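> Dropping the sequence and predicted coords here.
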Amino acid sequence: MVRQLKLGAVLMGVGGPGQHDTWTHPEIPGDASIDIRWYIERARQAEAALFDLVFIVDSQFITPDSPPHYLNRLEPLTLLSALAVSTSHIGLVGTLTTSYNTPFNLARRLASLDLISGGRAGWNVVATGDGGTAANYSRDEHFDYPSRYGRALESVRVCQGLWDSYEDDAFPRDVATGVFLDPSRQHRLDHVGEHFSVRGPLNISRSPQGRPVIFQAGDSDEGRDLGAAVGEGIFTHSPTLEKAQAFYRDIKSRAAAKGRNPDHVVIMPGVTPVIADTDDEAREIERATRLGKDFDKNLAQFGRPFGWHDFSGYDLDAPFPELGDLGADSFRTQAEQIKKVARENGFTLRQTVEHFMSSTPAPFVGSAPTVAAEIERWFTGRGLDGLNVHVTVPSEFARFTDEVLPILRERGVVRADYEATTLRGNLGLPIPRNVHTVEREAREARDARVPAPAHA
């Protein structure tokens, strides 16, 4: 298959991190994040542009300072099930935590979405970083870092085992003989591990794509190892091509070291393109919106990697405070990076907030030809396999789909039509064979090679 750019649409309703003012835009309904009609329209807009997937992010802990979209939004699998019957080709990917879900429940819900959609489901596996979530699940303390990632890996392996509970020919449904199930094709899991014990079998069959596609987005060593071990799609963020290429090489090499085909790991950084008639106009739009209107909201959001630490009582123009190991059990990699950059640059707290909330100028900003050329440069330069485009204002998304994508399509960088009706098919990923079928066929082949005993 010719390598082509993969496309995801991150549906953010009234605005996620760094988008505190998005909800005030005249094209955004104030209740967009809980209005299924808004999601259906955006999903159909993405499907008309031949996107591979829509992606629903999630978390289960909020404060009054959380971004507008986080404060009031639909649960991912409920939402995606509605999109499944409103679309026909686009993949449906949702975030579900392994820290505060059990594998059997995860496997059943995701398999249901996969069947409802005809094989278009995907699971973004997260080891929850927001420590406050623990109190919503009757826990006094959040899981520590090793436990979170240990649970994540074991959860995925258990779910994959449960998704193989039935071989593809398990249900003859033969009315003449009265045989509904061939019990030899049903398999218990009998898993006993460090974090979970799951008997099985799962009470739902495989979908046309075999099982949901696994996505992952952690950037720590533990996160990268998890992605390399089980991720088929990797969500990330890279501010420059050089950093994107380094991440790309690292994930692909880790996957190869684990015996996986690195071409079966699709790397898709999140982006927020800004398209205007000229490059200068696009950069001015980016500058005007980068920090938003309210520094206090950015300061509150800045506390999230540190377990929603309150920075409002600090002197903004004093050196960045000494925080010790604050953030170690939250978003550790991000927290440590903030501390490192502030220390090495001698930043004040205000400068640190402005640096990280504005970051460097985004790479995909300019006129449609400029943005298309930059995307092609990153793609051919192996900085990415696809893009995860943040979607809020419909007309801004339309500038990307209607002006940038036609240029890339003409150059053969993006598809001219869907290749398949499943998410795996469109991402160029193989259908995993049922492990019990593989074992049975191997056993039958061995038996066929053994000569029959001679009779006296």
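Yep, that arrived. Numbering: from 1, shown residues only.
> C-alpha from now on. contacts and neighbour counts both.
Noted.
> what about the strands in the stretch 201-350 of the chain?
213-216, 233-236, 266-271, 274-275 (DSSP state E, counting those that start in this stretch).
> Reformat the ones you listed into a markdown table and put distance to Thr333 and mean neighbour count next to each item.
Output for the strands of the stretch 201-350 of the chain, formatted as a markdown table (distance: least, Cα to Cα, whole Å; neighbours: other Cα atoms under 10 Å):
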| stretch | distance to Thr333 | mean neighbour count |
| --- | --- | --- |
| strand 213-216 | 15 | 24 |
| strand 233-236 | 13 | 23 |
| strand 266-271 | 17 | 24 |
| strand 274-275 | 28 | 26 |
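> Can you lay out those as TSV showing distance to Ile285?
Putting the strands of the stretch 201-350 of the chain into TSV (distance: least, Cα to Cα, whole Å) gives the following:
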stretch	distance to Ile285
strand 213-216	31
strand 233-236	24
strand 266-271	15
strand 274-275	8
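> which one of those lies closest to Pro67?
Closest to Pro67 of these is strand 266-271 (Cα to Cα; 17.4 Å).
> Nearest to Ile28, out of the strands of the stretch 201-350 of the chain?
Short answer: strand 274-275, nearest of the strands of the stretch 201-350 of the chain by Cα to Cα, at 17.2 Å.
> so what does the closest one touch, helix or strand wise?
Where contact means 3 or more Cα pairs under 8 Å, 6 or more residues apart in numbering; DSSP states H and E, strand 274-275 is packed against helix 279-290, strand 365-366, helix 394-399.
> second one coming, line it up with the first:
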Amino acid sequence: MAKRQLKLGLVTTGVGGPGQTNRWLDPEIPVDASVNIDWYIEIVRQAEAAKFDLVFIVDSQFITADSPPHYLNRLEPLTLLSALAVATSHIGLVGTLTTSYNEPFNLARRLASLDLISKGRAGWNVVTSGDAGTAGNYGREAHYNYATRYGRAFEYLDVVRGLWRSYEDGALVRDRETGVFLDKSKLHALNHKGEYFSVVGPLNIQRSPQGEPVIFQAGDSEQGRTLGATVADAIFTHAKTIQQGQAFYADIKRRAAALGRDPDAIVILPGFSVTVGDTDEDARRIEREHRRIDQSFDQALAEFGRAFGWHDFRQYDLDAPFPVKALEHAKSSFFTQAKQITEIAVARGLSLRDTVEHLRDQFSSPFVGSAETVADEIERWFEGRAFDGINVHAGHPSQFRRFTSEVVPLLQARGLFRTEYEHTTLRGNLGLPIPANSRSVN
């Protein structure tokens, strides 16, 4: 068997994502970074030079004035990734798209187009949309409830994958001598009629060198874990400690095996910020300084309500017990996250102020130290089966440079990470098989 290899992803949030309201003040970051294609090309090429597996573009479609700066003004993922596809050659291109506010046929076509443009490097992060306010942007009075969101997602994946397999391999003959362009026996309609969708097909685009886009998933609820174990090729997640990482890793692999899947065919990739210093103490100082300047308490309090359907917590007494009733506002939003926050606050007897500070602490990372220390910790998590790789948040440019120039070479020297790309497709570099493409004639 081939030796297990660490995977690396890049997460870009331009002028500042959650917990980083003021990061755009860093003079190394263009003030328009989140809509600046030149900035994206530069940082993604930097990741590709370091042999990263992928770049991950996060997305949502509802904002308030208190949303992080990157969320307020950013490029649509597939448009951005298509531009990056022609500016790169090996790095995977993964974008977030929701099953709640896209039609399967249109999304399948757009993703298949990116997959062909990039010659097999596309990936789709499947989400059901946690921001309940998105409903109002698509003519709905209310967001779908949890059961409906995940019911739609399961069926949606079946439809999209069925559409991606409209053409059998070799269907497009393109023989000028015989004048045959298409072998009609190898083109299949879908004729799907389900609980949520009715789609005839076929899709008017062929498969790519990797077969079809890689499916990523990021939900941590019971429904989210089931969806990931059932359909995902890779899973984005979060973990505060190695024990949390190991528990999630083991749970997903167990679920996949119970469903008859090869557990090794699912890649677990939690996201982390990384801080590298000359020494461990220097790195901790840099992390503290960045946390201090990147977001004030008042800014954190304003952003705190996102998981609770953007409920405004500024109306409460900061030093009174945490307002448990606010959980009601999260039912159609990021309920799993909001419930976890509420349960911690109640169990520890935290005030609202304490709870906001606790959440701010969650942005601290276990990967802080000298380059050697960070490499040691990554190796410990990887060998301990807490992940298959990590998504590195780009953060401040100086820190991402230090990671690629100081930490990555150490991982390579230890034989944990590649020194050259093994393949030209995202599936190939992630060690994932090409999905079978066999359909019966309808």
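Happy to help now that I have it. As the structure is a computational prediction, the values presented were derived from the model and not from experiment.
> what's the TM-score for these two chains?
Overlay of the two chains. TM-score (TM-score structural alignment, normalised by the length of the second structure): 0.98; 438 aligned residues with a Cα RMSD of 1.1 Å.
> Quick one: closest of the strands of the stretch 201-350 of the first structure to Ile116 of the first structure.
Nearest to Ile116 of the first structure, of all those, is strand 213-216, at 14.9 Å by Cα to Cα.
> so that closest one corresponds to what in the second structure?
With TM-score structural alignment applied, strand 213-216 of the first structure matches the range 214-217 in the second structure.
> Residues contacting that stretch, please?
122-127, 224, 227-228, 231-236, 426-427 (Cα atoms under 8 Å, 6 or more residues apart in numbering).
> mind running it again at 7 Å?
122-127, 228, 232-236, 427 (Cα atoms under 7 Å, 6 or more residues apart in numbering).
> which one of the residues you listed is nearest Ala394 of the second structure?
Phe236 (15.9 Å).
> and the residue positioned nearest the centre of the first structure, what helix or strand is that in?
With distances taken as Cα atoms, centre = their mean, Asn124 lies nearest the centre of the first structure, 4.1 Å away. Assigned by DSSP states H and E, Asn124 of the first structure belongs to strand 121-126.
> Kindly spell out which helices and strands sit in contact with that strand.
Where contact means 3 or more Cα pairs under 7 Å, 6 or more residues apart in numbering; DSSP states H and E, strand 121-126 of the first structure is packed against strand 91-97, helix 103-116, strand 213-216.
> superposed on the second structure, where does that strand end up, distance-wise?
Following the fit onto the second structure, the mean deviation recorded for strand 121-126 of the first structure is 0.1 Å by mean Cα distance after the TM-score superposition for the first structure.
> Could you list the buried residues of that strand?
Neighbour-count burial for strand 121-126 of the first structure flags Ala121, Gly122, Trp123, Asn124, Val125, Val126 (criterion: 16 or more other Cα atoms under 10 Å).
> now do stretch 397-417 of the second structure
399-404, 406-411, 416-417.
> Reformat those as TSV; add distance to Ala142 of the second structure.
Below are those laid out as TSV (distance: Cα to Cα, whole Å):
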residue	distance to Ala142 of the second structure
Gln399	41
Phe400	40
Arg401	43
Arg402	45
Phe403	43
Thr404	44
Glu406	48
Val407	46
Val408	46
Pro409	50
Leu410	50
Leu411	48
Leu416	47
Phe417	46
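> out of the residues you listed, who's nearest Phe313 of the second structure?
Gln399 (32.8 Å).
> tell me the contacts of the closest one?
Here Gln399 of the second structure is in contact with Thr275, Val276 (criterion: Cα under 7 Å, 6+ apart).
> Show me what it lines up with in the first structure.
Using TM-score structural alignment, the partner of Gln399 of the second structure in the first structure is Glu396.
> mind checking how far that match is from Pro76 of the first structure?
From Glu396 of the first structure across to Pro76 of the first structure, the span is 24 Å (Cα to Cα, to the nearest Å).
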